[in-house]
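Participant: Take a look and give me a structure for this.
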Amino acid sequence: MQSSTESSASYKNQTRRESSPSAKLVWIIWILLITAGITAAYLYSNHMKQEVIRQLQADSRKQMNELKMGYEAKFAALSDEVKELESKVQSFNELLTFTKDNATSKTDNSNKLYTQLNEVKKQLNTLQQKMELLK
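Facilitator: The predicted model follows:
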């Protein structure tokens, strides 16, 4: 009877030996899968980070171009207004000079012209200040 117990003991040892390498293989496969998953997640997160950075850069460039175009449009509009006011000032100066030359005892008209000229100069100064702020 010893032979039957010996044979069953040797069978158990043999099955343990056989199951032991397969258990190690399962652990190695699990470790490899986990490592592959972590590596894939890391690579994907880096890829997504680069995509977000590219998108932000593109959006920033777009916004900067829009701001630049808006600034240039405002600057052009203010330049036109300044030119228009300068021409008005010049015409008022000519009118004032003409009025001074032809003035008699009635100085009300020249006073009105001086007042209008001062108002135009104030407007011109404020527009020039706005242009300097835009620069």
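Participant: For the rest of this, base every contact and every neighbour count on C-alpha atoms.
Facilitator: Will do.
Participant: buried set for stretch 84-93?
Facilitator: By neighbour count with 16 or more other Cα atoms under 10 Å, stretch 84-93 contains the buried residues Leu85, Lys88, Val89, Phe92.
Participant: Can you add secondary structure and give those back as TSV?
Facilitator: Formatted as TSV, the buried residues of stretch 84-93 follow (DSSP: H, G, I helix; E, B strand; the rest coil):
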residue	secondary structure
Leu85	helix
Lys88	helix
Val89	helix
Phe92	helix
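Participant: now those residues as TSV including distance to Phe75?
Facilitator: Below are those laid out as TSV (distance: Cα to Cα, whole Å):
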residue	distance to Phe75
Leu85	15
Lys88	20
Val89	21
Phe92	25
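Participant: Pick out the most distant pair among those.
Facilitator: Within the buried residues of stretch 84-93, Leu85 and Phe92 form the most distant pair, 10.3 Å apart (Cα to Cα).
Participant: mind checking which helix or strand the most centrally placed residue in the chain is in?
Facilitator: Centroid check for the chain by Cα atoms, centre = their mean gives Ser60 as the closest residue, at 3.0 Å. Following DSSP states H and E, one finds Ser60 within helix 2-102.
Participant: tell me what that helix is packed against?
Facilitator: helix 108-134 (3 or more Cα pairs under 8 Å, 6 or more residues apart in numbering; DSSP states H and E).
Participant: got the angle between the helix it packs on and helix 2-102?
Facilitator: 160 degrees (axes from the mean of the first three to the mean of the last three Cα atoms, to 10 degrees).
Participant: Report the distance from helix 108-134 to the chain centre.
Facilitator: 39 Å (Cα atoms, centre = their mean, to the nearest Å).
Participant: To compare with the earlier structure, here is another sequence to fold:
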Amino acid sequence: MCMPELASAQAAPEKAIRARQSSYYLMSQQMARINATIKGDVAFDRTALETSAEALDVIGRLVVDNYPAGSDQGSTKAKPEIWKETSRFSQLAQASQSEAARLKAAVRGGDLDAIKAAYGATSQSCKSCHEVYRAR
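Facilitator: Model (predicted):
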């Protein structure tokens, strides 16, 4: 006899892993879209940049909820230190969220130099977390 609660509990970590991987993929696509504008590879489109910056802000706030206990096992690049160093991980996540909010504000302002600076800070905040908590 299959117990749905048990099957669901066993599937929960894998669902969390897929959710955070999908979130990070979407975030990387939005960062690439902003970067292409900064580099001049695509024309400046404020509406498109606002959409990307908004997505980064929202997804960045949601993705941290996808690290429940047990989701360190399976097909993940997340290092086990995330679950051992929750305070530090939370600090780095908060820093990334703050930078994403600054990027969103810079995009709304429309000044390309301000967007470049905010993009750089956001990118660095992502990198600082990846360096510590993401397996290569």
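Participant: where does the TM-score land?
Facilitator: After superposition, the two chains reach a TM-score of 0.40 (TM-score structural alignment, normalised by the length of structure 1), with 71 aligned residues with a Cα RMSD of 3.3 Å.
Participant: picking that back up, distance of the residue nearest to the centre of structure 1 relative to Ile53 of structure 1?
Facilitator: 10 Å (Cα to Cα, to the nearest Å).
Participant: now the helices for structure 2?
Facilitator: 4-39, 46-63, 81-84, 86-109, 112-133 (DSSP state H).
Participant: Dump those helices to CSV, plus mean neighbour count.
Facilitator: Output for these, formatted as CSV (neighbours: other Cα atoms under 10 Å):
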stretch, mean neighbour count
helix 4-39, 16
helix 46-63, 19
helix 81-84, 15
helix 86-109, 19
helix 112-133, 17
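Participant: returning to what we had before: among the buried residues of stretch 84-93 of structure 1, which one sits closest to Tyr71 of structure 1?
Facilitator: Tyr71 of structure 1 lies nearest to Leu85 out of the buried residues of stretch 84-93 of structure 1, by Cα to Cα, at 20.8 Å.
Participant: List the contacts of the spatially closest residue to the closest one that is not a sequence neighbour.
Facilitator: In space, and not counting its chain neighbours, Leu85 of structure 1 is closest to Leu124: 6.2 Å by Cα to Cα, 6 or more residues apart in numbering. Contact analysis of Leu124 of structure 1 by Cα atoms under 8 Å, 6 or more residues apart in numbering lists Val82, Leu85, Glu86.
Participant: now Tyr119 of structure 2
Facilitator: Here Tyr119 of structure 2 is in contact with Ile34, Asn35, Leu103 (Cα under 8 Å, 6+ apart).
Participant: Now flag whichever of the residues you listed is closest to Thr51 of structure 2.
Facilitator: For these, the nearest to Thr51 of structure 2 is Ile34 (10.0 Å; Cα to Cα).
Participant: I figured that closest one hits Thr47, correct?
Facilitator: No: in this structure, Ile34 of structure 2 is not within contact of Thr47 by Cα atoms under 8 Å, at 11.3 Å.
Participant: Please enumerate the shared neighbours of those two.
Facilitator: In contact with both Ile34 of structure 2 and Thr47: no residue, using Cα under 8 Å, 6+ apart.
Participant: circling back to that earlier point, roughly how far does the residue nearest to Leu85 of structure 1 sit from Val89 of structure 1?
Facilitator: If you measure Leu124 of structure 1 against Val89 of structure 1 using Cα to Cα, the figure is 9 Å.
Participant: What of Pro21 of structure 1?
Facilitator: 101 Å.
Participant: what's near enough to touch the residue nearest to the centre of structure 1?
Facilitator: No residues are in contact with Ser60 of structure 1 under the rule Cα under 8 Å, 6+ apart.
Participant: Now with 10 Å, please.
Facilitator: Contact partners of Ser60 of structure 1, counting by Cα atoms under 10 Å, 6 or more residues apart in numbering, are Arg54, Glu66.
Participant: Mutual contacts of Leu85 and Phe92 of structure 1, please.
Facilitator: Jointly contacting Leu85 of structure 1 and Phe92 under the rule Cα under 10 Å, 6+ apart are Val120.
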